[in-house]
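*Asks:* Sequence plus predicted model, see below.
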Amino acid sequence: MFELHHLTAHEQWDWLRRGEATPTEFVDHYLARIDLLDGDVGAFVTVTPEAAHDRAAALEAAGRSTAPLWGLTSADKDLSDRAGVPTWSGSRLFGGRVPRASSEIVDVLDEAGAVSLGKTATPEFGLTGYTETTIGPPTRNPYDVALGAGGSSGGAAAAVAAGMLPFAPGSDGGGSIRIPAAACGLVGLKPSRGRVPAQSGATSLGGLSVGGPIARTVADAALLLDAMISPDGLPPRHHHALRAPESPDGAYLGTAVRGEGRFQLAVMTTSPWDDAFDIEIDPRIATVLRDTADLLATMGHGVDETTMPESDYPRLFKTLWQAGAAGIPADTPEEFARLEPITAWLVARGREIGARELAATLAGLTGFERAVIDRFDAFDAVMTPTLALMPRPVGWHDPVDPERNFEQQCLYSPFTSFVNVAGLPAITLPVAEVDGLPVGVQLIGRPGREDVLLALGAQLERRLRWQRRHPAGW
């Protein structure tokens, strides 16, 4: 039986522009889905039905506009502030503070015409690749609710996979868009450093964290990315956007819809964590990677192999991750006791790092960035598994031992964080299902070349037709 959430975001966009549906109809449908399903999934920490209805009514009263997301429903990741709505950031420390002003990315999506239905779940301060916190239930995978949705944009991915949202914004400082998108069978795009003005990476230590879309289809991801870059369709006004060149094909939605081009790719199965931990790729994922490489070759693309350059990456990244947590505002013993063990460990270690060590770490990672870009320069895109392991059970990550927890995160997603350090764009594509669970591959592009990743993704999507795939029973 057809329901509105079976439409892609792009199809909903067409319906709204033709007047075949109204923003209120979509708001009502998705709020009903959330009410019915989220008790089993835990994708939302806050739902705002009254504000959503008011917003939809205001859009309708003003009349259809050219705003790129006019009337489409979305939700804010709970690391971003929305004025008047509690922000938890996955932590008991904040206690659901209610901000007076909104984060820039929230204002951007409002300007683009989106209707927010609430706040999606994230781990404490977005620090981990799984979404299980002490402020609410774990965020579960719609493909199997015994499994986790990944993180840190776990709530966003679970909501999209379960048909509670057509797409959703996420943020990614070490894989936080790509990990949950892959675990939940979705498209997730981490843009180049500097591509999204409101979440450019400029304010993140080491330039790691950037904003990007999570969606069911490549065109949906491109639609949301376009709006995040330029909510009014004009050239970005923020100077940080100038750090990445404009796409030669114009708007990303057009690039994704056309899906044109032949490219030179390389497959890579080595990771920068290989010398630090016993990284093993699940044989089922390795098979999917090989099959996808073979398919790309039959489609006319060149397919080669490459490896990671040698580096001291594990030590450097671990130091940076700890340093990045040092500023979390837990200053008294009582406040510190409200943090989860992994967060408390990161904060404590981060505050032990001196200026000389941090400067040396940043310099070392800059050298690593250059080495990666040089190694990948011969290729339009480098393909890896997105995750080394299949989606992990809820509770799999050690809740007590931070060192073991850190290792587990590296074992699960060894191919994601180095892309943030290098500032490169990367997309995860849900190319297969194995034993009823999704498997994604990651394509890493040259600096500023999101267009190539979207074109390749569109070509694979046309062949593999994942856009009509839904978790059984959802």
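*Replies:* Yes, it's here.
*Asks:* rest of the way, CA atoms for contacts and neighbours
*Replies:* Will do.
*Asks:* I'd guess Ala266 is in a strand, am I close?
*Replies:* Yes: under DSSP: H, G, I helix; E, B strand; the rest coil, Ala266 falls within a strand.
*Asks:* contacting residues for it?
*Replies:* Neighbour list for Ala266: 303-306, 379, 381-383 [criterion: CA atoms under 8 Å, 6 or more residues apart in numbering].
*Asks:* And the residues you listed, which is closest to Gly175?
*Replies:* Nearest to Gly175 among those, counting by CA to CA, is Met383 at 15.0 Å.
*Asks:* Would you agree that closest one falls within a helix?
*Replies:* No: using three-state DSSP, the assignment for Met383 is strand, not a helix.
*Asks:* Distance of it relative to Ile285?
*Replies:* Plainly put, Met383 is 13 Å away from Ile285 if you go by CA to CA, to the nearest Å.
*Asks:* List the buried residues of stretch 21-38.
*Replies:* Within stretch 21-38, the residues scored as buried using 16 or more other CA atoms under 10 Å are 21-24, 26-27, 29-31, 33-34, 37-38.
*Asks:* export these to TSV and tack on distance to Ala472?
*Replies:* Below are the buried residues of stretch 21-38 laid out as TSV (distance: CA to CA, whole Å):
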residue	distance to Ala472
Ala21	27
Thr22	28
Pro23	27
Thr24	27
Phe26	22
Val27	24
His29	20
Tyr30	18
Leu31	21
Arg33	15
Ile34	17
Leu37	13
Asp38	16
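*Asks:* The closest residue to Gln409 other than its chain neighbours: neighbour count?
*Replies:* Distances taken as CA to CA, 6 or more residues apart in numbering place Gly129 nearest to Gln409, at 6.5 Å, with adjacent residues excluded. Residues near Gly129, counting by other CA atoms under 10 Å, number 30.
*Asks:* I'd say Gly129 and Gly151 touch.
*Replies:* Yes: Gly129 is in contact with Gly151 according to CA atoms under 8 Å; the separation is 4.0 Å.
*Asks:* next up, a second structure to put side by side with the first:
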Amino acid sequence: MRPADLSVPDLAAAVAAGTVSAREAVLDALGAIDAHDEVLNAVVAVDRDGALAAADDIDQQVVDGTPLPPYAGVPMLVKDLSNARGLPTTFGTASMASFAPPFDDHTVSRMREAGFVVVGKTNVPELGSLPWTEPTLHGPARNPWAPDRTPGGSSGGAAAAVAAGYMAAAHGSDGGGSLRIPAACCGVVGLKPSRGRVSHAPLFGDQVMGYVTQGSIGRRVVDAAALLDAIQGYASGDPYHLPTPDRPFVEEVATDPGRLRVGVLPSVPWSLPDADVADAVAATAGRLEDLGHIVEPVRVSIPADVPDRFTRIWAASLAANPIPQDRLEPHNRAFAATGEAMSAPALLRDFTALQLVARSVVTAFEGHDVVLAPVTSRPALRIGELDDLSHDDLLAEVARWIGPCPLVNVTGQPAISLPVARTGAGLPVGVQLVGRPADEATVLRLAGQLEQVIGWADHRPDPTGWTLPAEG
């Protein structure tokens, strides 16, 4: 068994016991990247020397009997929208290709303090603005289940790396589904925490009006929970502050959730799921009933203009970034131009309208412990599938595909994407569980219970199929 086949807690325990060395674990991850990433293109930078030096230091601590942090020796990849010293941070854009920050973001510092060994950075769309990962700078990341398809975005490289078995978990972020969409596309777990659970320090208080959060992708629920345990927490000056959880999130995964009221939101006004996705939601609802939970429809009115308002706020955030617009990819230039043309009152009108939507949605959801919903309206798109569309048509297709995901960024609720099914062609299909604000614990308990029934971690893509598709 490879070190990467172990869960995050189990690999950490093996390193602490000396049955697996941290160097072995890191070399295993680096070897997988070397073997497969020419095709999958999930990883855009590697700190081989730094990672091995950190691993050797941990192994020496084991020999010396020095107390270790909880996840010492577990390899980790950081999404290339976050700063990590020793590695370039490109944000997927050519104008930042040579930027090498001399500091870690707070999230990365927390990873290192927890003992994770950062080995590299994962591929992202330029500035994280699209739900697939095809930047001009680095080229497209590919889905291990079907290399002609996207792993999703913007945490596409992270999801592809975990699905491919490079390691058990990877860092990501979610501003409109950017953790949950790649997880659904790649057949892994994507955990979006509550607003305020993870800090954006030191450079930001929040991002995109509070819609973006850092989070985790894992092969198993416990892998995603372990990384969230490491990165969660307040930093001085944060605009949001959630209380510290009663106990570590990893302990929630194996905890009996009890009998829950589960609401079902099968669709939203701007996105109807295809048969594969609708069947996955229905089958999951049936499993939850079989497990003894009360499953019932969610009764809520959601305005159809949510995607339009959400997109305009994203456009304003792109216009506010310091990169000159003429150095951006065409879709981001169009985004930024839209944002530049907005007035401040118009931006605030959209933001306030979505705050009212959030209030009504969270109020409707409060009658349920957890809400079950689709992630995307259909499985992973083909790479380049929407390239020929105009900007407006592209945005309409994006809204249809990513379904209810942005709504949960607006509300700030925790959510987890779970790989519950596959299509006849073998593509993964995910659903998401949405929790009450600040209640990751219940979401993780129910996700852990479903995982025991479905056993998705046992299903892996076949690496013999990892070849570049023929051109044309």
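*Replies:* Great, that's in hand. Note that this is a predicted model, so its numbers are computed, not measured.
*Asks:* After superposition, what is the TM-score?
*Replies:* The TM-score (TM-score structural alignment, normalised by the length of the second structure) is 0.93; 458 aligned residues with a CA RMSD of 1.8 Å.
*Asks:* thinking again about what came up before, which neighbours do Gly129 and Gly151 of the first structure have in common?
*Replies:* With CA under 8 Å, 6+ apart as the test, Gly129 of the first structure and Gly151 both reach 175-176, 179-180.
*Asks:* Of these, which is the most crowded?
*Replies:* These, ranked by neighbours (other CA under 10 Å): first place Pro180, 34 neighbours.
*Asks:* Counterpart of that one over in the second structure?
*Replies:* Matched by TM-score structural alignment, Pro180 of the first structure corresponds to Pro182 in the second structure.
*Asks:* that's a helix at that match, yeah?
*Replies:* Yes: assignment of Pro182 of the second structure by three-state DSSP places it within a helix.
*Asks:* For Ser413 of the first structure, give me its contacts.
*Replies:* Counted by CA under 8 Å, 6+ apart, Ser413 of the first structure has contacts 175, 179, 386-389.
*Asks:* If you drop the residues flanking it in sequence, what lies closest to Leu52 of the second structure?
*Replies:* Arg23 (6.2 Å).
*Asks:* Kindly confirm whether my reading is correct that that neighbour touches Asp59.
*Replies:* Yes: counting by CA under 8 Å, Arg23 of the second structure does reach Asp59; the two are 7.4 Å apart.
*Asks:* Which strand or helix spans whatever residue of the second structure lines up with Asn405 of the first structure?
*Replies:* Matched to the second structure by TM-score structural alignment, Asn405 of the first structure sits across from Leu394. Counting by DSSP states H and E, the element that carries Leu394 of the second structure is helix 391-402.
*Asks:* all strands of the stretch 201-350 of the second structure, in order?
*Replies:* With DSSP state E, counting those that start in this stretch as the criterion, the stretch 201-350 of the second structure has strands at 213-218, 261-264, 294-297.
*Asks:* Tell me who's in contact with the most centrally placed residue in the second structure.
*Replies:* For the second structure, Leu179 is the residue whose C-alpha lies nearest the centre (CA atoms, centre = their mean; 2.0 Å). When contacts are counted by CA under 8 Å, 6+ apart, Leu179 of the second structure touches 153-155, 172-173, 190-192, 215-217.
*Asks:* From Thr93 of the second structure, how far out is it?
*Replies:* With CA to CA as the criterion, Leu179 of the second structure and Thr93 of the second structure are 20 Å apart.
*Asks:* Measure how buried the aligned partner of Leu109 of the first structure in the second structure is and give me the count.
*Replies:* With the correspondence set by TM-score structural alignment, Leu109 of the first structure lines up against Met111 in the second structure. Met111 of the second structure has 24 neighbouring residues, counting by other CA under 10 Å.
*Asks:* what's the answer for Met96 of the second structure, then?
*Replies:* Other residues close to Met96 of the second structure by other CA under 10 Å number 14.
*Asks:* Find the residue closest to the aligned partner of it in the first structure in space, skipping its chain neighbours.
*Replies:* Met96 of the second structure maps onto Phe94 in the first structure, with residues paired by TM-score structural alignment. Nearest residue to Phe94 of the first structure in three dimensions, chain neighbours excluded: Trp88, at 5.9 Å (CA to CA, 6+ apart).
*Asks:* what residues are up against the one you found?
*Replies:* Shown in contact with Trp88 of the first structure (CA under 8 Å, 6+ apart): 78-79, 94-97.
*Asks:* Of those - the most surrounded one?
*Replies:* For the contacts of Trp88 of the first structure, the largest number of neighbours (other CA under 10 Å) sits with Asp78, at 29 neighbours.
*Asks:* Quickly note the distance from the alignment partner in the second structure of it to Ser98 of the second structure.
*Replies:* For Asp78 of the first structure, the aligned position in the second structure is occupied by Asp80, per TM-score structural alignment. Look at Asp80 of the second structure and Ser98 of the second structure: by CA to CA, they are 13 Å apart.
*Asks:* same thing with Tyr71 of the second structure?
*Replies:* 31 Å.
*Asks:* Switch the contacts of Trp88 of the first structure over to TSV, and while doing so, append secondary structure to every line.
*Replies:* Below are the contacts of Trp88 of the first structure laid out as TSV (three-state DSSP):
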residue	secondary structure
Asp78	coil
Leu79	coil
Phe94	coil
Gly95	coil
Gly96	coil
Arg97	strand
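*Asks:* which among those residues gets closest to Leu320 of the first structure?
*Replies:* Leu79 (19.8 Å).
*Asks:* ok, the closest one to Ala121 of the first structure distance?
*Replies:* Leu79 of the first structure is 9 Å from Ala121 of the first structure, by CA to CA.
*Asks:* what residues do these two have in common as contacts?
*Replies:* Listed as contacting both Leu79 of the first structure and Ala121 by CA under 8 Å, 6+ apart are Gly90.
*Asks:* burial of the corresponding residue of the first structure for Gly172 of the second structure, as a residue count?
*Replies:* The alignment partner of Gly172 of the second structure in the first structure, by TM-score structural alignment, is Gly170. Gly170 of the first structure has 33 neighbours, counted by other CA under 10 Å.
*Asks:* One more: His331 of the second structure?
*Replies:* Around His331 of the second structure there are 18 residues (other CA under 10 Å).
*Asks:* Just give me the match in the first structure for it.
*Replies:* For His331 of the second structure, the residue aligned by TM-score structural alignment is Ile342.
*Asks:* Now do that match against Phe336 of the first structure, distance only.
*Replies:* 12 Å.
*Asks:* again with His301 of the first structure
*Replies:* 53 Å.
*Asks:* One more: Ala56 of the first structure?
*Replies:* Using CA to CA, Ala56 of the first structure is found at 41 Å from Phe336 of the first structure.
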